[in-house]
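J.: Take a look and give me a structure for this.
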Amino acid sequence: MWSCMVYNETLDSVDYHLCQDFGFIISVLSLIYLIICFPLGLYYNTLLVVVNLSNKVTMTMPDVYFVNIGIAGLMLNLIAPVELLGPSFTQWPLWEYNNEIYITLLILFNISALVIMYSTTLLSLDYYIERALPRTYMSSVYNTKHVCGFIWGGAVLTSFSSLLFYVCNHISTKIIECSKMQNKEAADTIMLFIGYIVPVMAVFYALILILRIRKESTPLDLDTARLDPSIHSLLLASVCIQILLWTPYYIILFVHTMLIPGRESSRQSSTTHYFLRCMSVLLAFSSSFAVPLVYKQMNKNFSQKLKELLKQLICREQACPLEQSLEQQAIT
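T.: Reported below is the predicted structural model:
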């Protein structure tokens, strides 16, 4: 799905065969993602968001964060097919880098990445507060909804500020303001620091605090208002998945920022770097279906919420037995 036309003059060279092998691997993995992972991501993210929003009364603090992660995952799902059919992955792309689609995809991708990472970070910190300081309601659902609003607002502002460098990198150099900002490495550095280094440090700090809490049960654990202990396993699994799937993307971003602009590199190293970049993007997109899948499997209350939602949908079409009995009692 990608082009090795640059090696046509040396069809028997090692670089050409390396490019062909890398291209075949990327093609297979891209097709697997579009056929399997893409529909699964749409299904599980939509299920996560719809089920929780239809049962707002029973939502807990972690549910609010996972709903925001699900919405960001849906954005990644919508971006993935367009990205995989673009110039990075296909020999005959549907759009080019100078197209407005490229800038739009960067905006949406960066917003989704920031929302996912910071929702995971604040979920870790709020979970520690809930475990260490019960009955304080500092990590209540009401407060969490407002925090998530700030997450989306901050993600939008940060993405647009960093993407000024991308925009100026693709328009005419005659504009004085943009002629001083044509540095893509600066935009990558902003995303690397704000989108990965800061949240990862905060996540590790929160996990250290959580692990220091005693595991012995206390009378407070019997309080029905407290979080389900299974959330601890769900939190650890979600954090590990997010970090594992997003770290390769930010490592490639870091390598790109460290490269000296204008320095010539061998074809083999450039091909390898290009291949690793495509693989890291695929792994980042994979987080959009991995986390909601884990949430569905590990959250004990989710299945019950799903059953209640299905009952409500069925009851809209036909009267439920409970409603019929209540109507008969009212008549008698």
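J.: Please count neighbours and contacts with C-alpha atoms only from this point.
T.: Noted.
J.: now the helices for the stretch 151-300 of the chain?
T.: Ranges of helices within the stretch 151-300 of the chain are 176-179, 184-192, 198-212, 230-258, 267-298, 300-317, based on DSSP state H, counting those that start in this stretch.
J.: Minimum distance to residue 41: which of those helices has it?
T.: Among these, helix 267-298 comes nearest to residue 41, with 4.0 Å by C-alpha to C-alpha.
J.: Report all helices and strands that the closest one contacts.
T.: Counting contacts by 3 or more C-alpha pairs under 8 Å, 6 or more residues apart in numbering; DSSP states H and E, helix 267-298 is packed against helix 14-32, helix 38-54, helix 61-84, helix 230-258.
J.: And this one, please, so the two structures can be compared:
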Amino acid sequence: MTILVTGAAGFIGTYACRALQARGEPVVGLDSYNAYYDPQLKRDRVAALCPDVDIRVLDLVDRDGLSALFEEVRPQRVIHLAAQAGVRYSLENPYAYVDSNLVGFVNLLELCRHRGVAHFVYASSSSVYGDSAVPPFSEDQRIDRPRSLYAATKAANELMAHTYAHLYGLHATGLRFFTVYGPWGRPDMAPLLFSRAVLAGRPIRVFNHGAMRRDFTHVDDIVAGVLGALDQPSPDEPPHRVFNLGNHAPVELERFIAVIEQAAGRKAEKVYQPLQPGDMVETMADTARARAAFGFEPATTIEAGMPEVVQWCRAYFGANA
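T.: Purely as a prediction, here's the structure:
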């Protein structure tokens, strides 16, 4: 019962591979190791968290390469975490999002359909809620007013997966992640950006003049949700469901920075700026549906989770972070 994990060298992917291995699942990964951020961090992350996983270097747009991998591995389940991430980068390089998040997604759907994959679990995003969002965000709210191309591609993924479930009976589950953080996290996101800057005494940019709230969710809680969803394919017709995976506890940006300051042992130099194009002012997950379906109960507060991120940044990046 091999499980294929795409984006296996990514932040959530490595933790997911480690958790699957810990419960005895045979795992094969793929990752393109692209240069959106330093590929060395990805290699180090794999070496630290899941060094024994067979991870193939492969791009989602390589249709022939993906087909050959499916023929060789014959996965029964797929956890699709690979994507071009980042709201702000989608303003600079839209084609990367079309290639990875749209073309690559269809390539995987087609292979899952034709190769008889029993369950396709894929990463969506809290960004899909866009301008229609009313906290707490529930899965029944509209997602047709995205604030970025990244969000639009994730909303499109949900529509594509629903279509394949409807037409071909493909069991598919979408997971809307809410601001995932933890050691070995993405260096383009606030938890690492702020932690590294405060440790090094560099200023941090605080957007919307600090008037923002985020539903920060620890990676361990997210991975518990991924595995819970994997084990519970939809009984519905069509067999497609979408779940929020968040902490259901939005945190004010100033409080988040204060937790980092305390862990780092120094004050942050804050540079207040207007809201960035594409950003959302507040995110907050309604997690009742995931709790009812597979017992999702996130337990990690930022007071418990962020100090370990700061400690990891100090250890990995050195004194100057």
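J.: what's the TM-score here?
T.: With the length set by TM-score structural alignment, normalised by the length of the second structure, the two chains reach a TM-score of 0.26; 127 aligned residues with a C-alpha RMSD of 6.0 Å.
J.: returning to what we had before: tabulate the helices of the stretch 151-300 of the first structure (JSON lines), appending mean neighbour count and distance to residue 110 of the first structure.
T.: Converted to JSON lines, the helices of the stretch 151-300 of the first structure look like this (neighbours: other C-alpha atoms under 10 Å; distance: least, C-alpha to C-alpha, whole Å):
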{"stretch": "helix 176-179", "mean neighbour count": "13", "distance to residue 110 of the first structure": "21"}
{"stretch": "helix 184-192", "mean neighbour count": "19", "distance to residue 110 of the first structure": "8"}
{"stretch": "helix 198-212", "mean neighbour count": "16", "distance to residue 110 of the first structure": "14"}
{"stretch": "helix 230-258", "mean neighbour count": "17", "distance to residue 110 of the first structure": "12"}
{"stretch": "helix 267-298", "mean neighbour count": "19", "distance to residue 110 of the first structure": "11"}
{"stretch": "helix 300-317", "mean neighbour count": "13", "distance to residue 110 of the first structure": "29"}
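J.: nearest to residue 22 of the first structure, of those helices?
T.: Evaluated with C-alpha to C-alpha, the helices of the stretch 151-300 of the first structure place helix 267-298 nearest to residue 22 of the first structure, the distance being 6.4 Å.
J.: one step back: mind checking which of the helices and strands packed on helix 267-298 of the first structure is nearest residue 147 of the first structure?
T.: Residue 147 of the first structure lies closest to helix 61-84 among those, at 9.4 Å (C-alpha to C-alpha).
J.: so what secondary structure elements neighbour the closest one?
T.: Checking 3+ C-alpha pairs under 8 Å, 6+ apart, helix 61-84 of the first structure ends up next to helix 38-54, helix 100-132, helix 141-168, helix 267-298.
J.: Settle this for me: residue 199 of the first structure is touching residue 116, isn't it.
T.: No - counting by C-alpha atoms under 8 Å, residue 199 of the first structure sits too far from residue 116 to count as a contact (10.1 Å).
J.: hang on, the earlier thing: mind checking which of the helices and strands packed on helix 61-84 of the first structure is nearest residue 28 of the first structure?
T.: That would be helix 267-298 among those, by C-alpha to C-alpha, at 11.5 Å.
J.: still on that earlier bit, indicate which one of the helices of the stretch 151-300 of the first structure is closest to residue 84 of the first structure.
T.: helix 267-298 (8.7 Å).
J.: That closest one to helix 230-258, inter-axis angle?
T.: In terms of direction (axes from the mean of the first three to the mean of the last three C-alpha atoms, to 10 degrees), helix 267-298 of the first structure departs from helix 230-258 by 170 degrees.
J.: Give me the distance between helix 267-298 of the first structure and the centre of its chain.
T.: Chain-centre distance of helix 267-298 of the first structure: 11 Å, with C-alpha atoms, centre = their mean, to the nearest Å.
J.: could you pull out the strands for the stretch 101-250 of the second structure?
T.: 119-125, 172-177, 180-181, 203-207, 213-214, 217-218, 240-245 (DSSP state E, counting those that start in this stretch).
J.: So for residue 304 of the second structure, which of those sits nearest?
T.: strand 217-218 (9.6 Å).
J.: mind checking how far stretch 306-317 of the first structure is from the chain centre?
T.: For stretch 306-317 of the first structure, the distance to the chain centre is 30 Å (C-alpha atoms, centre = their mean).
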